[in-house]
Structure formats: structure tokens, C-alpha cells
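Participant: What follows is a predicted structure for the sequence shown.
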Amino acid sequence: MSIKDTAEEWQITATTTPFTGNKTSVRTDDVVMPDGTVARRDYQVHPGSVAVLALDDLGRVLVIRQYRHPVRHKLWEIPAGLLDVPGENPLHAAQRELYEEAHVKAEDWRVLTDVYTTPGGSDEAVRVFLARDLSEAEGRRFEVSEEEADMEIKRVPLEELVRGVLAGELHNTCLVVGVLSLVAAQAGDGLDALRPAEAPWPARPFAS
């Protein structure tokens, strides 16, 4: 028996957008339930994101430490960013984020995993890439601002990140999902068996 998620959309009888922000908004839908009742659902409308688990030749993962105001924490994360342009190719966005946040480029790209971060309250979809064969990017470093101005960058052995995840010391969604997916891929069919970087992504269709 194959276990997989399936696309489905229940009837919406009314919808409003009570809040519109700079990058995201909040939508309220009245949704018809299977028993015929109508339930109101509020959720964040999100453009989608990409994240990059960059693995070097020594088995270390490139991580960044950044202040996240909603949770009042400095979190260790992997490079990530919004899909700012509708229909943007997620690989190109991931390559941009790796350059901007770490001034690094990669020659080998694969899709590690696709996730909905909080499907009960947001439609955010994230594609996590695996990037290998790393090197320093050419040219000047990207000028960062706001929270990113205080960002710290390190390369940490994969096993140390796994330990931190399981010990409850590392909490960022993309880091946790990316690190554990990488370990699972290594123990399974190997990293070269992962999906190609341009694999279709129904949650956020993109132009080639």
C-alpha cells in the first residue's frame, strides 16, 4: 500500500482577507465540512520558501544563527528565503539565498524534501534543497540589513546537528527536516538517488 498525500479542495462558501502585510496575508474561509456544516478557518497566505542544506566535503553543514522575533530566540538555521517572484524557479531562488546569506555557491543540487510547515494555520510550502561541491562565491558579499546584520555563519558536522535536534536544542523547521532527511537519504538509496533539482513541485508550480 502506497502512503502519500493527495490534493483535495472542499467547497468554500465565503472568503475574506482581514489583513494584508508586506509579504503575507491572513485569509478567512467558510468551508463546508463532510457533514454539511460550515466551519470558519483563518490561515496565513504565504508565497512559499526555499531552504538549502549545504554539505561540504568534510561532512559539515553550513548553518546560520539569526534572531527570530516571534519566538524570541536566536535560532541556528540553514539558508532560506521567500519565493518573492510569482512563478520563480525555486532552484534559482535557493542559489540566490545561498549566495546572499553565506557568499557560497554549489555545483551539485538535488531536492532533499518538500514540506508544508504548518498546514493547520498556513499554506506555506518549502522546498529544501541539498547543495554539494561548495566553493566561495565570486565578487563582493551581499550587503545584509536588519536581523541579518547580526547573523553568524558556521560549518557544523552533521552528527552534531543530529544530536542537537534529538536533544531538543535545535528547533528551526527547515534545519530539523533537512538534517534528518539527509541522514535518512544517506542510510537509504544514497544522495545521488534524490530527486533532480528541477523536479516538479505541485505546491508551487514554476516556469522552467
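Facilitator: Looks like it arrived, so ask away.
Participant: CA only for contacts and neighbour counts going forward, please
Facilitator: Will do.
Participant: which stretches of this structure form helices?
Facilitator: Along the chain, counting by DSSP state H, helices occupy 90-102, 158-166, 173-187.
Participant: out of those, nearest to D42?
Facilitator: Closest to D42 of the helices of the chain is helix 173-187 (C-alpha to C-alpha; 21.7 Å).
Participant: before we go on, here's another structure to hold up against the first:
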Amino acid sequence: MTLGAPRLRVADLVDRVQPRPVPTSEVALQGRVWDVRRDTVDLGEAGTVTREYVDHPGAVAVLALREDRGPAEVLLIQQYRHPVGAFEWELPAGLLDVDGEPPVHAAARELAEEADLRAGRWDLLADYVSSPGGLSEALRVFLARDLSDVPGDEVFEREGEELGMPTGWVDLDVAVESVLAGRIRNATVAIGLLSAQVSRAQGWASLRRADEPWPAHPRLRDR
């Protein structure tokens, strides 16, 4: 019975990365940015099943934090997201679509391109998988501090949907309150803000190295 299930310890709470054999795999739908893949998966005693999922390159996001003018503030950007029909407040973020680029370097590139900022200190704040039942995306959230503006002659020229995106600084406590109240709903910004709030309360003891291995990412787990 469920009430008699064992009590888990801290050491038990580790996701087990153990991909099952895939006898066949095909692209069911080829997209502009990512594909839908159809795999047959050998689950052992449970038999073979077919799973269709979005094959995603993964992504990084940056929680840029400053404490140089009072309470801790974070930078948010607003971007239109067509699938949900909303202008969402988000963290600077982007796809891991440059071959061989370390995730923290991708994060630094996105921070410069979307927010015109550089950071003197980088730490790993949080890892998560977006929707593991139908999407292979793994996402890593970095904490960026010791911030400075990108020099004027190096500012990235935005275009398309990124042109004219609003940006703004907000008190970390106010941003967290907005998540808990359901006023901002983007998963990445929620995970980043809540993780930062808890970690900061613990004196940042939970932060990890920015170059820590990433076994949850299907394409990076062997690096």
C-alpha cells in the first residue's frame, strides 16, 4: 500500500540516467528549429513501446543579479510567445545551437545579445527538464553577478522578434511574489527566481560550478 511505501533519504533523491535500448528511431516531422522523433523503446519486462517527442537541442538561461543599489534585483525581459499567445516576462535565454560551445559560454553570449550585459562571476543555479513526457529539452539556469554593460561598439544588433524587447530590473522579493501569485508563469523564470531566493537565504551555499557536468542533457551526458 502507498501509505506503507519506504521513507526516502536525501541520498535516494537522485534521478537515474539510464536510457533504455532504442531498436528503431525516425524523424516523424522535420521542423525549422527542432524535429518530432518517433522511437521504439525496449522497456524490458514491460515490452516495447512507441514514443513520439520533440527532439530539442537544450537551452540555457541567465538570472542576472545586482546588489549595488540596495535590495537584490534581477533583470527580466519581455518576449511574445505565440504558442501561449502571451507577452511573457522571462530571463535572458537561448538554445544550445552552436556545436561544441560550453553551456556557460552560451549563457554569456545570450546575456550579451539579449541584455547588453557582461558578468564577472558565473555560478550554476538550477537544472531542470521541461516536459520529459514529450520533450527532450534540458535547461540550465546560471546565476550571473558582478555585472557591467557591454561596450557601445560591441552591442549586439537585435532583429526579428528580439527587436525592441522591454527589459527591466525588479526586486527579487517582488519577482518571487509575482510568481507565487500567478502573475508571471514562465517555467524558467519561476525556477530561476525561486532557486535564487532560497539559495540567497542560505548564503548561496547551494550554488555549483558553472562548468559542472550535465548528465541530464541527452547530447552532453558523455562530456
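Facilitator: Thanks, I have the structure now. Source: prediction; values computed, not measured.
Participant: To D30 of structure 1, which of the helices of structure 1 lies closest?
Facilitator: Comparing those by C-alpha to C-alpha, helix 173-187 comes nearest, at 29.0 Å.
Participant: Residue nearest the middle of structure 2, spatially speaking?
Facilitator: L139 (3.3 Å; C-alpha atoms, centre = their mean).
Participant: how about that residue, what does it touch?
Facilitator: Counting by C-alpha atoms under 8 Å, 6 or more residues apart in numbering, L139 of structure 2 touches 58-61, 127-130, 217.
Participant: any idea how far it lies from E159 of structure 2?
Facilitator: With distances taken as C-alpha to C-alpha, to the nearest Å, L139 of structure 2 is found 24 Å from E159 of structure 2.
Participant: Which of the helices of structure 1 sits closest to H73 of structure 1?
Facilitator: Closest to H73 of structure 1 of the helices of structure 1 is helix 173-187 (C-alpha to C-alpha; 13.7 Å).
Participant: against structure 2, where does that closest one fall?
Facilitator: Alignment of helix 173-187 of structure 1 against structure 2: residues 187-201, by TM-score structural alignment.
Participant: how big is the offset of that stretch relative to structure 1?
Facilitator: Here the mean offset of stretch 187-201 of structure 2 against structure 1 after fitting is 0.9 Å, by mean C-alpha distance after the TM-score superposition for structure 1.
Participant: Identify all contacting residues around that stretch.
Facilitator: Contact with stretch 187-201 of structure 2 is made by 61, 63, 89-91, 125-126, 141, 172-173, 175-176, 179, 184, 205-207, as judged by C-alpha under 8 Å, 6+ apart.
Participant: Can you pick out the ones from these that are in strands?
Facilitator: Judged by DSSP state E, the contacts of stretch 187-201 of structure 2 include 61, 63, 89-90, 125-126, 141 as members of strands.
Participant: quick revisit: mean neighbour count and distance to M1 of structure 1 added to the helices of structure 1, as a markdown table?
Facilitator: As requested, those are exported to a markdown table (neighbours: other C-alpha atoms under 10 Å; distance: least, C-alpha to C-alpha, whole Å):
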| stretch | mean neighbour count | distance to M1 of structure 1 |
| --- | --- | --- |
| helix 90-102 | 21 | 31 |
| helix 158-166 | 15 | 30 |
| helix 173-187 | 18 | 21 |
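Participant: got these as TSV, with distance to D150 of structure 1 columns?
Facilitator: Putting the helices of structure 1 into TSV (distance: least, C-alpha to C-alpha, whole Å) gives the following:
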stretch	distance to D150 of structure 1
helix 90-102	11
helix 158-166	22
helix 173-187	19
